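In: here's my sequence, what's the structure:
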Amino acid sequence: MSYGASLFPQRVETPERRLQNCQSRSLYLHPEVTHDESQGRNVAPVKTQFKVLITGKLADTCIEKLSAEPDIEVLYHPEMPREAIIRQIPECHALVTRSETTVDKTIIDAGKKLKVIARAAVGVANIDVDYATERGILVMNTPGKNTNSAAELAFGLLLAVARNIHEAHNTMSQGGWERHRFTGTELRGKTLGIIGLGNVGHRMARFGRGFEMQVIACDPYIPDSEFERHRVEKVEFEELLRRSDIISVHVPKNKTTINMIDRPQFEQMKRGVIIINAARGGIVNESALKAALDSGQVAGAGIDTWETEPPRENLFIGHPRVVMTPHIGASTVEAQFFIGEAIAQELPKALRGGIVEAPVNMPQIRMIEGNMMSAYTVLCEKLGIFSAQYIDSPISRIEAIYRGDITAHDCRLLRL
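Out: This is a model prediction of the structure:
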């Protein structure tokens, strides 16, 4: 099996103009008098221009900062039932969610004034991004804020599996003392294969180097310069499967990464490999993983994310070579603080028509890198001007293919 862009697709990046054209309604309303009950005093006459519905638990500092914005009213309802969301959302301009809320077509249609959907984390698999884009709704997330926490958990799962820490703990909790039963394996000298060298993946690579591991990775969307910067050997997907003693998954979940590691992929791996999935459930097929564990093809597994959360039928309950956690990669005080800070800073900008740091359904552009990319940017501009003079019907989709030296660079600017 060969792999390419289909295994590591970019997030949906509908052209900027498409989203902007959809946003035709003005958000600004007329002022009115309000009263600050919490402070027991009158405040200046201000209209709540924007209502923000928050359906997941966020850090207290985030709620305080959003509530302090003069033109924002916060409706904070962690663990809000779906039916209640549908009743509340018609009057709201923004929805802030965590993984518990599925933001599908029904909820988006109910949000008649909705302008922004903010994901208080990285993954947006619970949001219908394509439909939100059609409705002219900006989707944003908070990448990089829980990076270290997620990477630490993934590496913690690896250590627990490699040294049988969970089984040793369970035995001692029952009064046992069996030192020789729990012989494990060192990480030093082993090959750590990382699928996806993004924010969490490159942290995982750094931890692996600290344990004197050989680190290899595959990710066709990361420029070669990033592999060099993180001192990671770039390999193809099949080579990673064949060479790795430990495989750790760090890719987003979407229709092309679901079951990315299934029975055929397990068959290509070394016998006795360790699998770590702290990315998204469903990227590693759970039934295939269970079969590989039972056959000895996989020596052990660490799982933090699940195909269905919570699992309806957990295949790994009681399995001696599996360490399980209930999707707690971002569950640290530090990660929740930084995620909350990002929401409090970026959401007001999004509502007021500003530029946000992490749009999901609009390209995120950095500075142009060097003369080569400057030249290609000018070329794309000229091609666009030329095409506009000769094409009568509107363009609904453009596919960009890169070959040669340009593939080592960040090409997102060219797709604008």
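
In: alpha carbons only for contacts and neighbour counts from here, please
Out: OK.

In: quick one, helices of the protein?
Out: Residue ranges of the helices in the chain, as given by DSSP state H, are 16-22, 60-68, 82-88, 105-110, 129-134, 147-162, 165-173, 199-210, 224-229, 237-243, 263-268, 286-295, 333-351, 370-390.

In: how close does residue 188 sit to residue 215?
Out: 11 Å (C-alpha to C-alpha, to the nearest Å).

In: more neighbours: which of those two?
Out: Taking other C-alpha atoms under 10 Å, residue 188 and residue 215 do not tie; residue 215 has more neighbours (24 against 13).

In: excluding chain neighbours, what is closest to that one?
Out: Nearest residue to residue 215, sequence neighbours excluded (C-alpha to C-alpha, 6 or more residues apart in numbering): residue 192, at 4.9 Å.

In: that neighbour: how many residues sit nearby?
Out: 24.

In: contacting residues for it?
Out: Residues in contact with residue 192 (C-alpha atoms under 8 Å, 6 or more residues apart in numbering) are 205, 208, 213-216, 244-248.

In: can you check residue 328 too?
Out: Residue 328 neighbours (C-alpha under 8 Å, 6+ apart): 153, 304.

In: I'd like to know how far it sits from residue 161.
Out: 17 Å.

In: what does residue 142 give?
Out: 30 Å.

In: same check, this time on residue 103
Out: Taking C-alpha to C-alpha, one finds residue 103 at 35 Å from residue 161.

In: and the helices of the chain: which comes nearest residue 303?
Out: Checking the helices of the chain against residue 303 by C-alpha to C-alpha gives helix 147-162 as the closest, at 7.6 Å.

In: next up, for comparison:
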Amino acid sequence: EIEVANCAGKPREELERALAGAHALVVRSETRVTADLLTRGPNLRVIARAGTGVDNIDVHAATRRGIAVMNAPGANTVSAAEHAMGLLLAQARHIPGAAEAMRRGEWDRKRFEGTELRGKTIGIVGLGRIGGHVAQLARAFGMHVVGHDPYLSPERAAELQLKLALADAVRDKRIGGAAIDVFAVEPLPADAPLRKLERVILTPHLAASTAEAQERVSVEICGAVRDALVLGDLSFAINVPGISGDLLRRLGPLLDLARRLGRLALALVDGPVTAVEVDYGGKDEAAPRPVLMAAVEGLLSAMSVEPVSMVNALLIAEERGLRHARRTGTPEPGFETTVGVTLEAARGRARVAGTVLGNEHGRVIRIDDYHVDVAPEGWMLVIRNRDVPGVIGRVGTLLGGAGINIGSYHQARVAFPGHDALAAITVDQPLLNGVLEELAQVPDIQLVRLVNFGD
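Out: Model (predicted):
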């Protein structure tokens, strides 16, 4: 069940109060979602823009807080493209000026002589959904289409002062006219130079303002928010590209395993972590990046970085100077799909690997050079000791005396005689009251680590 609070047209204070318990925020272009506003929503998981542009949302601040930012890029394509062609026709046939003259009682056909679109060349800057549809409509009018998609940054556009240059060009008659619907500053100031020019047609950001577009935008963005909250589907998120609901469902157990491997690897190293490398062995071409994100999420979560999710895991890692990389190759021998996590730290290096059995149950299959088979659940002790008799008995006796129940005890050794052994022991509760320190003092034990898998 999803509860909706409508704050449209209400004071900002009411929006801030509603955000306190909200998991998602849906806005239009007039609501500025700033870093400060985000602090009012500690439980936010999704910010959705009911439209295309997200320039009113601080995307970096949202990403930093682990919040997915979504939009509805395709819902207003037809309306925006039709509006562009409407402006073009109005400019070519002088429709606004002629209509105004008629209201004044005039009848001046000669002054408003226009030109046909057929046979003319239209230049389209930006060939996304809307630009592409404009091209289709223009071809239907018999126009020659020239397209360019330069990915001009907002900063560069501001430097060029395009609107001022345009006003000068119209005033100096270097171009025949202009028709504009979107402005750098909205509402457009009353004293803006463009408002005073005869051969300029201005509309107040109306391109998507049709009944059909508004309905499509509403349905599309509400469906996207619902799927994000209920199913974890981030396919509409602009700051987590390529993570669809189908992909998350398919990779769910593998991503959960990757998070747990990140936690396990952290427990095995000393000092600040400097780098993480995630190896994916398998056939799913879409898996490597989400697996990397999940492993880094698990690592940062174990480091008590809050809040952390797949949305902000890589960004936080980079901000902390933690290098991350992913590799794709063959799985560990004997398995169809495996994930490996390798950490480099100030004082040590650790590599762990795991697999998913039956497309559901994760297993740890390697800790450094040791082959193990243990479920990454609850609490796990990892002990490295000399491969000599009596160690297992002393560990069991100490844990039993402390009231610690053992869920499973996996002992691993390498093929070379006299080498160290490793134990992966799942326990039902954390080791308190100095029990971990007592284990470290047991004869022949060289290393003791306790892992919390976050269950």
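
In: out of residue 103 and residue 161 of structure 1, which sits in the more crowded spot?
Out: A count of neighbours by other C-alpha under 10 Å puts residue 161 above the other of residue 103 of structure 1 and residue 161, at 25 against 21.

In: now which residue in structure 2 aligns to that one?
Out: Here residue 161 of structure 1 is matched to residue 91 in structure 2, going by TM-score structural alignment.

In: strands along the stretch 301-450 of structure 2, start to end?
Out: 323-329, 338-357, 361-367, 370-374, 379-386, 406-413, 420-427, 445-452 (DSSP state E, counting those that start in this stretch).

In: out of those strands, which gets nearest to residue 251 of structure 2?
Out: Nearest of the strands of the stretch 301-450 of structure 2 (C-alpha to C-alpha): strand 338-357, 10.1 Å.

In: which parts of that closest one are buried?
Out: For strand 338-357 of structure 2, burial by neighbour count (16 or more other C-alpha atoms under 10 Å) applies to 338-345, 349-356.

In: can you give me the neighbour number for the nearest residue to residue 234 of structure 1 once chain neighbours are set aside?
Out: In this structure, residue 234 of structure 1 finds its nearest non-sequential neighbour in residue 217, 5.3 Å apart by C-alpha to C-alpha, 6+ apart. Residue 217 of structure 1 has 26 neighbours, counted by other C-alpha under 10 Å.

In: next one: whatever residue of structure 2 lines up with residue 217 of structure 1 from residue 78 of structure 2, what distance?
Out: Counting by TM-score structural alignment, residue 217 of structure 1 lines up with residue 147 in structure 2. From residue 147 of structure 2 across to residue 78 of structure 2, the span is 18 Å (C-alpha to C-alpha).

In: same question, residue 323 of structure 2
Out: With C-alpha to C-alpha as the criterion, residue 323 of structure 2 and residue 78 of structure 2 are 43 Å apart.

In: of those two, give the one with the bigger neighbour count.
Out: Neighbour totals were compared for residue 323 of structure 2 and residue 78, and residue 78 leads with 20 against 16 (other C-alpha under 10 Å).

In: what's the distance between the aligned partner of the more buried one in structure 1 and residue 203 of structure 1?
Out: Aligned by TM-score structural alignment, residue 78 of structure 2 pairs with residue 148 of structure 1. According to C-alpha to C-alpha, residue 148 of structure 1 and residue 203 of structure 1 sit 7 Å apart.

In: and if you look at residue 103 of structure 1?
Out: Residue 103 of structure 1 is 30 Å from residue 203 of structure 1, by C-alpha to C-alpha.

In: residue range for stretch 101-110 of structure 2 in structure 1?
Out: Using TM-score structural alignment, stretch 101-110 of structure 2 pairs with 171-180 in structure 1.

In: returning to that earlier point: which one in structure 2 is aligned with the residue nearest to residue 215 of structure 1?
Out: Checking with TM-score structural alignment, residue 192 of structure 1 has residue 122 as its match.

In: likewise for residue 102 of structure 1?
Out: By TM-score structural alignment, residue 102 of structure 1 lines up with residue 32.

In: its match - how many residues pack around it?
Out: By other C-alpha under 10 Å, the burial measure for residue 32 of structure 2, its neighbour count, is 14.

In: now swap in the one 10 residues further on and tell me
Out: The criterion is other C-alpha under 10 Å. On that basis, residue 42 of structure 2 has 14 neighbouring residues.

In: quick one, what contacts it?
Out: 19-21.

In: and for residue 202 of structure 2?
Out: Counting by C-alpha under 8 Å, 6+ apart, residue 202 of structure 2 has contacts 179-181, 195.

In: just give me which of those residues are shared by structure 1.
Out: For the contacts of residue 202 of structure 2, the contacts that persist in structure 1 are 179-181, with contact defined as both residues aligned by TM-score structural alignment, their matches' C-alpha atoms under 8 Å.

In: buried subset of these, written for PyMOL?
Out: In PyMOL syntax, the buried subset of those is picked out as below (16+ other C-alpha under 10 Å):
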select buried, resi 179+180
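
In: mind checking which of the kept ones among the contacts of residue 202 of structure 2 are in strands?
Out: In this view, these that belong to strands under DSSP state E are 179-180.

In: make JSON lines out of the kept ones among the contacts of residue 202 of structure 2 and add distance to residue 103 of structure 2.
Out: Shown next, in JSON lines, are these (distance: C-alpha to C-alpha, whole Å):
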{"residue": "179", "distance to residue 103 of structure 2": "21"}
{"residue": "180", "distance to residue 103 of structure 2": "23"}
{"residue": "181", "distance to residue 103 of structure 2": "24"}
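
In: pick the one among the kept ones among the contacts of residue 202 of structure 2 closest to residue 298 of structure 2.
Out: residue 181 (45.8 Å).

In: the closest one pairs with which position in structure 1?
Out: By TM-score structural alignment, residue 181 of structure 2 lines up with residue 304.
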